[in-house]
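Asker: My questions are about this predicted structure, shown below with the sequence.
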Amino acid sequence: KINNTLGQALLARKMGKKRIVAETGAGQHGVATATAAALLKLECTVYMGEEDIRRQSLNVFRMKFLGAEVIPVTSGSKTLKDAINEAIRDWVTHVRDTYYLIGSAVGPHPYPMIVRDLQSVIGRETRKQMLEKEGRLPDCLIACVGGGSNAIGFFHPFFRDKVRLIGVEAGGLGIRTGRHGASLSAGTIGILHGSKSFLLQDDSGNILETHSLAPGLDYPGVGPEHAWYKECGRAQYGTVTDDEALEAFHLLSRIEGILPGLESAHAIAYANKMAPSLKEDQIVVINLSGRGDKDVQSIVKKL
């Protein structure tokens, strides 16, 4: 997230803005925004759903320690979608001195493009390291997808290469239950937060409630570029349930000594499921987009 927030914060200062407003779900973007704002001496306000504040208290403290004002959002599902709503309302009300530092590849143009380009450092570094270490590109890239910023930054530098791209959405309690966050896998085309993409909505266009154990994937839409990747067949998208992600969290923790974020654990779980179908010489790169320290309290409650 820091790649995105530093770039946008520098843009905000160049535009002469004195204040930054942002939204956050898992808290990672909020912490990164507060960090960039502190570095560049900008006032910072972060909107966060009340439910996410409860789930991600560690990151709330981090934001406050960095000088940000954290405003709880009590409307709707009290999660990421509602935090974005409030951040946009704040921004358009104070547009003269305020810059909206969006955290994912969603929203109106040019935000999805800005976030993609700033986050593409992930894919560029992956590409460079693969060529240096292995002498070739990987066979497959796997990343979790909520709004989709880490995934689109990961995928974009490989768009023209013969590399399989797989995005993994929040299957929640299972697609058939309706309690999930899989807009690409189970959604329909609509408009949310200023962009056209796949959404979880009813027949009248009303946004449905979502569910995921991972706060960063608990969103009823997805970045418009992911929708295009799906439509043109360049990437494929699957789902992983809460239980499968939890199992993957424990697996990586025990085997590698790395606590992955619950969001990233979805990508690990998907890779684990597809592993038996791979050849021994195939290379799969999984994007670990966040640490799991923030999720420890939620995980303990599930034990």
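Answerer: Structure's in. What do you need?
Asker: switch to C-alpha atoms for all contacts and neighbour counts from now on
Answerer: Fine.
Asker: Now do the strands in this protein.
Answerer: Assigned by DSSP state E, the strands in the chain fall at 19-24, 43-49, 69-73, 98-100, 140-144, 164-172, 188-192, 195-199, 235-241, 284-286.
Asker: Now render these as JSON lines, adding distance to residue 214 and mean neighbour count.
Answerer: JSON lines is the format used below for these (distance: least, CA to CA, whole Å; neighbours: other CA atoms under 10 Å):
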{"stretch": "strand 19-24", "distance to residue 214": "13", "mean neighbour count": "28"}
{"stretch": "strand 43-49", "distance to residue 214": "14", "mean neighbour count": "26"}
{"stretch": "strand 69-73", "distance to residue 214": "18", "mean neighbour count": "20"}
{"stretch": "strand 98-100", "distance to residue 214": "24", "mean neighbour count": "23"}
{"stretch": "strand 140-144", "distance to residue 214": "10", "mean neighbour count": "26"}
{"stretch": "strand 164-172", "distance to residue 214": "8", "mean neighbour count": "27"}
{"stretch": "strand 188-192", "distance to residue 214": "21", "mean neighbour count": "17"}
{"stretch": "strand 195-199", "distance to residue 214": "18", "mean neighbour count": "22"}
{"stretch": "strand 235-241", "distance to residue 214": "10", "mean neighbour count": "21"}
{"stretch": "strand 284-286", "distance to residue 214": "17", "mean neighbour count": "17"}
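Asker: adding another structure so you can compare the two:
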Amino acid sequence: LGLECIVYMGEVDVRRQQPNVAAMELYGAKVCAVTAGSRTLKDAVNEAMRDWAANFENTHYVLGSALGPAPFPDIVREFQSVIGNEVKRQCEERGVKIGAMVACVGGGSNSIGFFSPFIDQKEPRLIGAEAGGIGPGVGENASRMTGDAARDGIMQGYKSRFLLDDDGQALPTRSISAGLDYCGIGPQLAALGKSGRIEFTAIRDEEALEAVKFFAKNEGILFALESAHAGAAAMKIAREIPKDQAVVINMSGRGDKDVFITSPVFRPEEWNQFLHAEIERLESNKDIHDAKIMTK
């Protein structure tokens, strides 16, 4: 369409999600690494909103998560509901009764869309998996609906549950998954959590990594680290669901984008050797340098 696309991404996330960055640039987007604050998702949102505010006459802010000022939560929920609608239709066609639906929750786009057609029903159980990080302490996780660190607040144009200090400033967060490493949650998800319709659980980094390995080995599916949080939560509650009912996990992303994060954990020696070999190859290969000059 000839529209310029500028993507703001925290510098930390740019480094740990290079496959995603490379893909966006190949598609023609300009990726801007944000170096302010914690250099993760929260700060990327801040920079995108600053750009929008400064250039509103010829710029539109596109928000992928189910949060932010109205009408963004409604827009994202409605578009993402295609996921939940398809799950509902396919299960009805096959006579499958759903006992529980499980999705990871950062801002909440995949989960609210996945849950959407079932929210007004009493069943099935709806379970949201938050980032438990490395522990329960401040700065060790990104759990807004579990634990006791979150509070109601207003940030980035919307009211919801946030990890905030006594002055209302965002607390640091931590998660092995870039998409869950955020201090807030979509307001609709927060309300549904408070009402009890959605159950929330915190999944630690090591549990998510174990889920990646489990589903790869047993199902031949490589979960993204975000989605692996949902996989781990499903594994926890599977025994609670009757055998004649299904547990549906929303795999919201593929794990190939996380190779820079998972390889050092799963294959540390091989990954170290690979990186050193690549550095040596790049430094000694003049053909690559010449090809770049010709391309320019």
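Answerer: Yep, that arrived. In this text, all values refer to a predicted model and were calculated from it rather than measured experimentally.
Asker: what's the TM-score for these two chains?
Answerer: Once superposed, chain against chain, the TM-score is 0.87 (TM-score structural alignment, normalised by the length of structure 2); 263 aligned residues with a CA RMSD of 1.1 Å.
Asker: on that earlier part again, export the strands of structure 1 to TSV and tack on distance to residue 128 of structure 1?
Answerer: Below are the strands of structure 1 laid out as TSV (distance: least, CA to CA, whole Å):
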stretch	distance to residue 128 of structure 1
strand 19-24	30
strand 43-49	34
strand 69-73	38
strand 98-100	32
strand 140-144	14
strand 164-172	17
strand 188-192	35
strand 195-199	31
strand 235-241	21
strand 284-286	13
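Asker: And these: which comes nearest residue 126 of structure 1?
Answerer: Ranking the strands of structure 1 by proximity to residue 126 of structure 1 (CA to CA) places strand 284-286 first, at 8.4 Å.
Asker: which residue ranges form the helices in the stretch 151-296 of structure 2?
Answerer: Ranges of helices within the stretch 151-296 of structure 2 are 187-195, 205-219, 225-237, 259-266, 268-284, 286-295, based on DSSP state H, counting those that start in this stretch.
Asker: Ok, the stretch 1-150 of structure 2 next?
Answerer: According to DSSP H, counting those that start in this stretch, the helices that the stretch 1-150 of structure 2 contains are 11-16, 18-27, 41-54, 72-94, 109-115.
Asker: Among these, which comes closest to residue 200 of structure 2?
Answerer: Among the helices of the stretch 1-150 of structure 2, the nearest to residue 200 of structure 2 by CA to CA is helix 109-115 (11.4 Å).
Asker: could you give me the residues in structure 1 that the closest one aligns onto?
Answerer: Mapping helix 109-115 of structure 2 onto structure 1 (TM-score structural alignment) gives residues 149-155.
Asker: List of residues touching the matching stretch?
Answerer: Here stretch 149-155 of structure 1 makes contact (CA atoms under 8 Å, 6 or more residues apart in numbering) with 103-105, 115-124, 126, 141-145, 165, 167, 223, 225-226, 287, 289.
Asker: out of those residues, which are buried?
Answerer: Buried residues within the contacts of stretch 149-155 of structure 1, defined by neighbour count using 16 or more other CA atoms under 10 Å: 103-105, 115-124, 126, 141-145, 165, 167, 223, 225-226, 287, 289.
Asker: What is the equivalent residue in structure 2 for residue 257 of structure 1?
Answerer: Aligned against structure 2 by TM-score structural alignment, residue 257 of structure 1 finds its counterpart in residue 220.
Asker: returning to what we had before: okay, the helices of the stretch 151-296 of structure 2 in JSON lines with distance to residue 3 of structure 2 next?
Answerer: Formatted as JSON lines, those follow (distance: least, CA to CA, whole Å):
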{"stretch": "helix 187-195", "distance to residue 3 of structure 2": "30"}
{"stretch": "helix 205-219", "distance to residue 3 of structure 2": "37"}
{"stretch": "helix 225-237", "distance to residue 3 of structure 2": "30"}
{"stretch": "helix 259-266", "distance to residue 3 of structure 2": "31"}
{"stretch": "helix 268-284", "distance to residue 3 of structure 2": "34"}
{"stretch": "helix 286-295", "distance to residue 3 of structure 2": "24"}
